[in-house]
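Visitor: Provided below are the primary sequence and the corresponding predicted coordinates.
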Amino acid sequence: MTRRLCALVRRPAPCFAPGLTAERLGALLAGRRMWVDGTVLHYWFFDGCDASVIPVPGTGELRRVPWAGGAEQRDVVRDCFREWQGLGIGLTFAEADDRAEAELRIGFQAGGGSWSAVGREALSAGRSERTMNLGWDVTGPGERGTVLHQIGHALGMVHEHQSPYAGLHWDDEAVYAELAGPPNHWSRETTYTNVLRELDAGEASASVWDPQSVMTFPFGPGLVLEPEQYRGGLSPSAGPSPADKEFVLRWYPPAGPARPAGLVPFRSVPLGLGPGEQADFTVEPPETREYTVGTFGDADTVLVVFEERDGVPRFLAGHDDGGGPDNAAVRVRLVRGRRYVVRVRLYSTWGCGQTAVMCW
């Protein structure tokens, strides 16, 4: 029996500056979707006021399909957020009262498929748009894995069965035929995007394939030709596997007891980071005005500024230099008497490799 599967929309390939080395390109592909560690991700559930309007087949009429989910469905999602949080990661999930405060906005449009923005892709969605949809009843047996899978995407994880290290040789036409039928009814493009397209090495979660990952699809027999051991199908774990836990803890290690160093205007601080590493700084502005916060050096970085509100960091501004010739920098208004946190994650370095951060 074929299960209903996650259907991500194919995104345009990222554009990077020409002439990047393979090392830089791989680091950018690996890190561009990941949040900076220490981020509080706020999630919000759409209510009955929001809906999609879709045509009714064969009638020429339109039908309104609400995005709201029932209380039991929302509780399953909350519990799945708690399960990921329980792995000890350095990200925090918090339910928001206002969609304008939420980075993750969750709908339950029946028949709309289950999907999610991958990591920081969520920031490019409009505030009235969903970043995640759960298209069927997730309170049923075995459906908890659907929610855990979508939250994995929200954390920046990709489909594990598409890893270039999996070595899977598919019977392509059998896969197309299987997923064109019920319950998925996928087009060939959707099947290629979510199953048959092999990811670039930099996009993969690790250099070793994890068939037990919650990000691997379950498949029945006859779809995989090689390796022989998977001709009978794939049966991944219903929850985060040990390798999933290792991946998220590598990108989002729990915060230590030490407080971040302080940034003083016009005084640069060396970073000394390795690829994938992060440095955090506090800023307590001596006066209220517009400030620039930026990095320096031969490096690819993402820089994010948060404002602490009641002890909780809220996203204020961010910039990813995306492998270009300029460094990451933001122009932002800081208010005296308030506390801000600057987080810088390094993708890669070149040249002298020396990097620094400063506000001015």
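Guide: Here it is on my side, so go on.
Visitor: For the rest of this, base every contact and every neighbour count on C-alpha atoms.
Guide: Will do.
Visitor: Give me the residue at the spatial middle of the protein.
Guide: residue 119 (1.5 Å; Cα atoms, centre = their mean).
Visitor: who's in contact with that one?
Guide: By Cα atoms under 8 Å, 6 or more residues apart in numbering, the residues touching residue 119 are 33-35, 153-157.
Visitor: Next one for the comparison:
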Amino acid sequence: MTTDSERRDYCSLPPQSTPVHAAGLAGTRLEALILGRLKWLNGTVLHYYFFDRETDGSTVTTADGTSAFVSWVGGKDQQDVVRDSFQAWKDLGIGLEFAEVDDRAEAEVRIGFMKDDGSWAYLGRDALSIGTDERTVNYGWPLTTPYGHTTALHEIGHVIGMPHEHQSPFAGIVWDEEAVYRDFGAPPNSWSREKTFNNVIRKLDQSEVTGSIWDASSIMEYTFGPGLILEPEQYRRGVFPPGTISVLDAGFARQWYPPLEPAGPSLLSPFTSVPLGLSSGEQADYLIVPEGTRDYTVATFGQSDTVLGLFEEIDGEPRYVAADDDSGRPHNSSVTAHLVKGRRYVARVRLYSARGSGQTAIMYW
């Protein structure tokens, strides 16, 4: 068991969205949908925003029953740690981009620094379901310490779709469950049994994780003191990850978000079907330059499960317009949007899986 001097705050994931899949889905097709559901399309520019106004915050009830306003605004030193952490993930050579914006309406990732609210982040694309005046990431303790730097990297791991590593079904961890509940139920976390179960004890399904081994050095791994793990035997004295992005973490990030091809997207012509030619998990971009200003539809075809995103190039940067994830439903992904003559748009498609003939295509009209 950890001593009081060793106790630390831990990240806790917010409740995740529950996917709705068509009846009868099973096997590798369902697994592909679950695994890729919360990952971003590669090449996405994730815009992040720091709450910075005196009115940005929450009203909470204090121990004596009164209400108090708690700010979400963090100092520049705190923000700089987060900026550096985004850059650390980008420096792995991944295809995602990160850009800071000063308008929360433009941000997919909105970051607050509310003390005593814990550190947490919505997992991957779950952030898109959160209102623009709400946080999708919170840092609840100082980030300028070594553990704070680890926390900043950890939460961004969640932002790009990485779950907690100790919940991997391949870890083979057997917990002393009551010891875990006592440990996390005590200060500074003071978690309920439900929160402890969801963030520590619950094992992820194999369809929710990439790879087949447990990475005890992962940035997504908690530190555990002695007395919480019964098996594997070598971890009875605890798990002490280094607090940095591990080799396997970097491999995960590059697998899902490989460096983008320098050649750029292929040009789509209206009313012309183009074969996708993708394998499961692969992605392709297609350039659309409308010949007139009107509503257009972009859609995939074939027996396949895809996610389709439409972006407009603004100052050389893709800005989100609309998206559709068919999530195993009978119809194909399709997006309808008002496009302007002569502007550049990119249709981005990722294939979860194909079935039947395996032939898939994209077209716009």
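Guide: Received it, and whenever you're ready, just let me know what you need. Predicted model, so just to flag it, every value in this text is computed and none were measured.
Visitor: Superpose the two chains and report the TM-score.
Guide: Here the superposed chains carry a TM-score of 0.98, computed using TM-score structural alignment, normalised by the length of the first structure; 359 aligned residues with a Cα RMSD of 0.9 Å.
Visitor: just to revisit the earlier point, which ones among the contacts of residue 119 of the first structure map onto helices?
Guide: Members of the contacts of residue 119 of the first structure lying in helices (criterion: DSSP state H): 153-154.
Visitor: most surrounded residue in the contacts of residue 119 of the first structure?
Guide: In terms of neighbours by other Cα atoms under 10 Å, those top out with residue 154 at 26 neighbours.
Visitor: Can you tell me what it aligns to in the second structure?
Guide: Counting by TM-score structural alignment, residue 154 of the first structure lines up with residue 159 in the second structure.
Visitor: next one: residue 312 of the first structure
Guide: Counting by TM-score structural alignment, residue 312 of the first structure corresponds to residue 317 in the second structure.
Visitor: Skip the chain neighbours and tell me the closest residue to that match.
Guide: Distance criterion Cα to Cα, 6 or more residues apart in numbering; nearest residue to residue 317 of the second structure, sequence neighbours excluded, is residue 45 at 7.6 Å.
Visitor: Give me the mean distance between the helix or strand in which residue 322 of the second structure is found and the first structure.
Guide: Here residue 322 of the second structure is covered by strand 317-325, with elements defined by DSSP states H and E. Its matched residues in the first structure lie on average 0.5 Å from strand 317-325 of the second structure after superposition (mean Cα distance after the TM-score superposition for the first structure).
Visitor: what do we get in the first structure for residue 254 of the second structure?
Guide: In the first structure, residue 254 of the second structure lines up with residue 249, judged by TM-score structural alignment.
Visitor: From residue 335 of the second structure, how far out is the aligned residue in the second structure for residue 210 of the first structure?
Guide: Using TM-score structural alignment as the criterion, residue 210 of the first structure maps onto residue 215 of the second structure. For residue 215 of the second structure, the distance to residue 335 of the second structure (Cα to Cα, to the nearest Å) stands at 39 Å.
Visitor: And residue 300 of the second structure, by the same measure?
Guide: Distance from residue 300 of the second structure to residue 335 of the second structure, by Cα to Cα: 9 Å.
Visitor: neighbour count winner among these two?
Guide: Ranked by neighbour count (other Cα under 10 Å), residue 300 of the second structure and residue 335 place residue 300 first, with 26 against 19.
Visitor: Now do the same contact list for the nearest residue to residue 24 of the first structure once chain neighbours are set aside.
Guide: Leaving aside its sequence neighbours, residue 24 of the first structure sits nearest to residue 348 (Cα to Cα, 6+ apart; 5.8 Å). If a contact means Cα under 8 Å, 6+ apart, then residue 348 of the first structure has 23-24, 27-28, 274-276, 299-301 as its contacts.
Visitor: got a winner among those for most neighbours?
Guide: Result: residue 301 is most packed of these (other Cα under 10 Å), 30 neighbours.
Visitor: A helix includes that one, no?
Guide: No - read with DSSP: H, G, I helix; E, B strand; the rest coil, residue 301 of the first structure is strand and lies in no helix.
Visitor: Identify each buried residue in the longest helix belonging to the first structure, please.
Guide: As assigned by DSSP H, the longest helix anywhere in the first structure is helix 71-85. Across helix 71-85 of the first structure, burial judged by 16 or more other Cα atoms under 10 Å covers 73-74, 76-78, 80-81, 84.
Visitor: Ends of stretch 128-137 of the second structure, what's the gap?
Guide: 12 Å.
Visitor: so it aligns onto which residues of the first structure?
Guide: The aligned range for stretch 128-137 of the second structure is 123-132, by TM-score structural alignment.
Visitor: Centre of the chain to the matching stretch, how far?
Guide: Distance of stretch 123-132 of the first structure from the chain centroid (Cα atoms, centre = their mean, to the nearest Å) equals 13 Å.
Visitor: Which residues belonging to that stretch are considered buried?
Guide: Of the residues in stretch 123-132 of the first structure, 127, 129-132 count as buried by neighbour count, 16+ other Cα under 10 Å.
Visitor: Pick the one among these closest to residue 335 of the first structure.
Guide: Nearest to residue 335 of the first structure, judged by Cα to Cα, of those is residue 127 at 25.4 Å.
Visitor: Excluding chain neighbours, give the residue nearest to the closest one in space.
Guide: residue 100 (6.2 Å).
Visitor: show me the contacts for residue 294 of the first structure.
Guide: 303, 327-330, 357-359.
Visitor: do that again at 6 Å, thanks
Guide: Going by Cα atoms under 6 Å, 6 or more residues apart in numbering, residue 294 of the first structure touches 328-329, 357-358.
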